[in-house]
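**Q** whatever this is, show me its structure:
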Amino acid sequence: MIQYPSLHKPATIGVTALSSGVPEALHPLLKGAEKSLQKRGYQLIFGESAWTQHKAKSAPADVRAKDFHSIIQNGKVDFLIPPWGGELLVETLEHLDFNRIPSKWILGYSDTSVLLLAITLTKGIATAHGTNLVDLRGESMDETTAMWEKILLTKAGESVTQHSSALYQKKWDFENPTPHIFDLTEETEWKTVSGNPETMKGRLLGGCIDVVRHLIGTPYGDVEAFRNTYIQDEPVLWFFENCELSTTDLRRSLMQMKLAGWFEHCSGMMFGRSAANHEVDGYTAEDVYKDLSEELQIPVIYDIDCGHMPPQVTLINGAYAEVEVKSGKGTVVQHFR
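**A** Just a heads-up that it's a prediction; the model follows:
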């Protein structure tokens, strides 16, 4: 059985950086997020790693792990949101004691998804792939991003529904910040490889493919053991977002996952929008998706609200989901069962 963390307001957010911290010049981002979240009824407790950054990481791996444990095991902390992602969270896994990680929500994406997927696969604790802390510093939140709160407040046994966004951000415009941080200018369209409406059902698993692929072959990436222990015969519905991979590297990564058995008992796959999807010798991301759909005989949908082109829906690793895409619009119903 999947464990769903319980959350009630008022609540305290723990902030620790298992990947990248925030350098001094950008500390106003953290302080802005704290101010914004305090207005929404939250208190924040910061670990030391949140405020530091050196050589592509907030601190040495063992120091980051110690800071993480001190924050998540703090009885005053109700759930955890890292400042943002980064590059080298994978270094910390061997320093973490997964048996000492309590059932508390952890919300984030990008490099943070390594931790999220590892926790769900090894412990059966649901984790939340969605916005990060610094993107919650706005005066308001767009409707899609704002759903993180409703989803984390959903109780075990309940269900929650999300819809695709109306608009998404193509690129950052730091010179002209909006009240909700993101510059949402482009019309959102969820697409299917088949070109037809699609419905998929299964247990959600996924993250940023650039980094979660490195869990393959490690004690933290045993998908077969997760299936056998926590979801038995239920299929897996995978979701991925691509930060920096070329289309050929994306294809190689997916093939490695397939060969490692990650896609056994897979009912479908979803891919987020990506600015990295540049073709290689005419080979496009759409070709990747089509090849995958044909090989696995599963529906594939893409350009969903997930990843580095915000806003994002909040997808719960371990939850049972029903996803429908029709006429460019998407609906995700997640059951906490």
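**Q** C-alpha from now on. contacts and neighbour counts both.
**A** OK.
**Q** who are the contact partners of Val160?
**A** Val160 is in contact with 151, 154, 333-335, counting by CA atoms under 8 Å, 6 or more residues apart in numbering.
**Q** now that Thr192 has come up, it's in contact with Ser293, right?
**A** No. Taking CA atoms under 8 Å as the definition, Thr192 is not a contact partner of Ser293, at 10.1 Å.
**Q** all the strands of the stretch 1-150 of the chain, residue numbers only.
**A** 11-15, 42-46, 79-80, 107-108, 127-129 (DSSP state E, counting those that start in this stretch).
**Q** buried residues, the first one. List them.
**A** Applying a neighbour-count criterion of 16 or more other CA atoms under 10 Å, the buried positions in strand 11-15 are 12-15.
**Q** please enumerate the helices of this structure.
**A** 27-39, 61-72, 112-123, 143-152, 209-212, 223-226, 247-259, 285-296 (DSSP state H).
**Q** quick one: the first one to strand 11-15, angle?
**A** Interaxial angle, helix 27-39 versus strand 11-15 (axes from the mean of the first three to the mean of the last three CA atoms, to 10 degrees): 170 degrees.
**Q** what sits up against helix 27-39?
**A** Contact with helix 27-39 is made by 22, 43-44, 51, 83, 133-139, as judged by CA under 8 Å, 6+ apart.
**Q** measure stretch 127-138 end to end?
**A** 24 Å (CA to CA, to the nearest Å).
**Q** how close does the spatially most distant residue from the centre of the chain sit to Asp210?
**A** Farthest-out residue of the chain from its mean C-alpha position, per CA atoms, centre = their mean: Asp281, at 30.3 Å. To Asp210, Asp281 is 21 Å away according to CA to CA.
**Q** ok, Pro177 next?
**A** Taking CA to CA, one finds Pro177 at 28 Å from Asp210.
**Q** equivalent analysis for His69, please.
**A** On the measure of CA to CA, His69 and Asp210 end up 25 Å apart.
**Q** check Arg252 too.
**A** 11 Å.
**Q** so for these two, which residue has more residues nearby?
**A** Using other CA atoms under 10 Å, the more surrounded residue of Arg252 and Asp210 is Asp210, with 20 against 14.
**Q** contacts only, for that one.
**A** Taking CA under 8 Å, 6+ apart, one finds 242-245 in contact with Asp210.
**Q** mind running it again at 10 Å?
**A** For Asp210, the contacting residues are 87, 110-111, 114, 240-245, 249-250, 253, by CA atoms under 10 Å, 6 or more residues apart in numbering.
**Q** ok, which pair from those is furthest apart?
**A** Farthest-apart pair in these is Val114 and Asp249; separation 18.3 Å (CA to CA).
**Q** one more sequence to fold, the one below, so I can look at both together:
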Amino acid sequence: MVSVIGGDDSIRLLPLLDADLIRAHPKAFVGYSDSTVTLMQFLKAGVMAYHGPAVLTDLAENGGIHPFTRRGLEQAFGTEPYDLSPAPEWTEAGQDWEDVAAQEIRREFQPGDGWTWLQGDAPGEGHLLGGCVEILDMLSGTPGELPPELWHGAVMALETSEDVPSPAQVGYWLRNWAAKGVLQRLSGLLLARPRDYTPEMTAQLYVWVRRVLKEAGREDLPVVANVDFGHTSPQLTLPLGAQVRLDPVAGRVTVWP
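**A** Down below sits the predicted model:
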């Protein structure tokens, strides 16, 4: 199953999603953004879910699916360990899905800018959890929220949407997780390239992340930012529930699907 596109109302599905049914009839579900709601319910049911491209945003890419996106899907659905890698190019340009003539015109991409390791001197390893930060916050206090114990030992992956939450707002959400005791239990943190951020906003985001982690006593936590997943193209597919290892010294992120 693949999400067609995101939105803002998947939370209305919560009364209709049966964890026992998901567990008894597991399917592979791929999506991101608002689909974080469904991804979390799969994880609560003990079924691996895939934070990755939707149909209209990357799979139906004008000019054909990007090789980086294709490779990320193939790796995530494979059986061998693999290293994540930075995209060679990226874009935030939109696509005109109604213009048939434009379907063969490739979007304009810019050279890849690599990852940024924010902190950490030792590797961290754990099961991968996360999604769109706005949707995870929307789930807070609802039956769809991941219980704190599922975060114990996890590597958290967070991405921001085209709503462009401010760096301070992201910091406030991180403080919320610190108040719940989540940050204190993590093994690592993956931050996506923030959608529509200026360089100044990105710098402020990194200040906030380090500030909140220091407040939580987690200056040791390995953190890598500007990773190619979420609201960016091309994007990686993250197999949520799989094991992942962050090695800040080697600059490697290894996944065991």
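**Q** overlap of the contact sets of Thr192 and Ser293 of structure 1?
**A** The contact sets of Thr192 of structure 1 and Ser293 overlap at 299-301 (CA under 10 Å, 6+ apart).
**Q** neighbour-wise, which of the contacts of Asp210 of structure 1 leads?
**A** Val114 (28 neighbours).
**Q** what's around the residue lying closest to it once chain neighbours are set aside, how many residues?
**A** Closest residue to Val114 of structure 1 apart from its sequence neighbours, by CA to CA, 6 or more residues apart in numbering: Val212 at 5.1 Å. Neighbours of Val212 of structure 1 under the rule other CA under 10 Å: 25.
**Q** tell me the counterpart of Val212 of structure 1 in structure 2.
**A** In structure 2, the residue matched to Val212 of structure 1 (TM-score structural alignment) is Leu136.
**Q** isn't its match up against Ser161?
**A** No. Leu136 of structure 2 is beyond contact range of Ser161, at 11.8 Å (criterion: CA atoms under 10 Å).
**Q** now do the shared contacts for those two.
**A** Shared contacts of Leu136 of structure 2 and Ser161 (CA under 10 Å, 6+ apart): 33-34.
**Q** show me the strands in the stretch 101-250 of structure 2, by range?
**A** With DSSP E, counting those that start in this stretch as the criterion, the stretch 101-250 of structure 2 has strands spanning 110-111, 116-119, 124-132, 155-159, 188-192, 223-227, 238-240, 243-247.
**Q** would TSV of those with distance to Lys180 of structure 2 be doable?
**A** Formatted as TSV, the strands of the stretch 101-250 of structure 2 follow (distance: least, CA to CA, whole Å):
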stretch	distance to Lys180 of structure 2
strand 110-111	39
strand 116-119	22
strand 124-132	15
strand 155-159	14
strand 188-192	16
strand 223-227	20
strand 238-240	21
strand 243-247	23
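**Q** of those, which stretch is the most buried?
**A** Most buried of these, by mean neighbour count (mean count of other CA atoms under 10 Å): strand 238-240, with a mean of 27.
**Q** of all residues in structure 1, which one is nearest the centre?
**A** Centre-nearest of structure 1 using CA atoms, centre = their mean is His129, 2.5 Å out.
**Q** how much space separates whatever residue of structure 2 lines up with that one from Leu205 of structure 2?
**A** Residue correspondence to structure 2 (TM-score structural alignment): His129 of structure 1 is matched to His51. To Leu205 of structure 2, His51 of structure 2 is 22 Å away according to CA to CA.
**Q** burial count for Leu89 of structure 1?
**A** Leu89 of structure 1 has 23 neighbouring residues, counting by other CA under 10 Å.
**Q** which one in structure 2 is aligned with it?
**A** Leu89 of structure 1 maps onto Ser10 in structure 2, by TM-score structural alignment.
**Q** for that match, what are its contacts?
**A** For Ser10 of structure 2, counting by CA under 10 Å, 6+ apart, the contacting residues are 33-38, 135.
**Q** next: Trp208 of structure 2.
**A** Counting by CA under 10 Å, 6+ apart, Trp208 of structure 2 has contacts 167-172, 174-175, 202, 214.
**Q** list the buried residues for stretch 29-40 of structure 1?
**A** 29-30, 32-37.
**Q** adding distance to Met200 of structure 1, write those out as a markdown table.
**A** Compiled in a markdown table, those are given as follows (distance: CA to CA, whole Å):
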| residue | distance to Met200 of structure 1 |
| --- | --- |
| Leu29 | 38 |
| Leu30 | 38 |
| Gly32 | 39 |
| Ala33 | 35 |
| Glu34 | 38 |
| Lys35 | 39 |
| Ser36 | 36 |
| Leu37 | 35 |
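**Q** would you point out the most distant pair within those residues?
**A** Maximum distance among the buried residues of stretch 29-40 of structure 1 (CA to CA): 12.3 Å, for Leu29 and Leu37.
**Q** tell me the contacts of the residue nearest to Thr92 of structure 1 when sequence neighbours are not counted?
**A** Counting by CA to CA, 6+ apart, Thr92 of structure 1 lies nearest to Ala61, which is 4.9 Å off, once chain neighbours are set aside. Ala61 of structure 1 is in contact with 18-19, 67, 88-96, counting by CA under 10 Å, 6+ apart.
**Q** sorry, back to before: out of the helices of structure 1, which is the most enclosed?
**A** Comparing the helices of structure 1 by mean count of other CA under 10 Å gives helix 112-123 as most buried, with a mean of 25.
**Q** same for it, what does it pack against?
**A** strand 107-108, strand 127-129, strand 198-208, helix 209-212, helix 223-226, strand 315-317 (3 or more CA pairs under 10 Å, 6 or more residues apart in numbering; DSSP states H and E).
**Q** post-alignment, the fifth one versus structure 2, mean distance?
**A** Between helix 223-226 of structure 1 and its aligned partner residues in structure 2, the average distance after superposition works out to 3.2 Å, using mean CA distance after the TM-score superposition for structure 1.
**Q** so what does that helix touch, helix or strand wise?
**A** So helix 223-226 of structure 1, by 3+ CA pairs under 10 Å, 6+ apart, packs with helix 112-123.
**Q** orientation of the helix it packs on relative to strand 198-208 in degrees?
**A** 100 degrees.
**Q** Leu39 of structure 2 pairs with which position in structure 1?
**A** In structure 1, Leu39 of structure 2 lands on Leu116 (TM-score structural alignment).
**Q** all set now, cheers.
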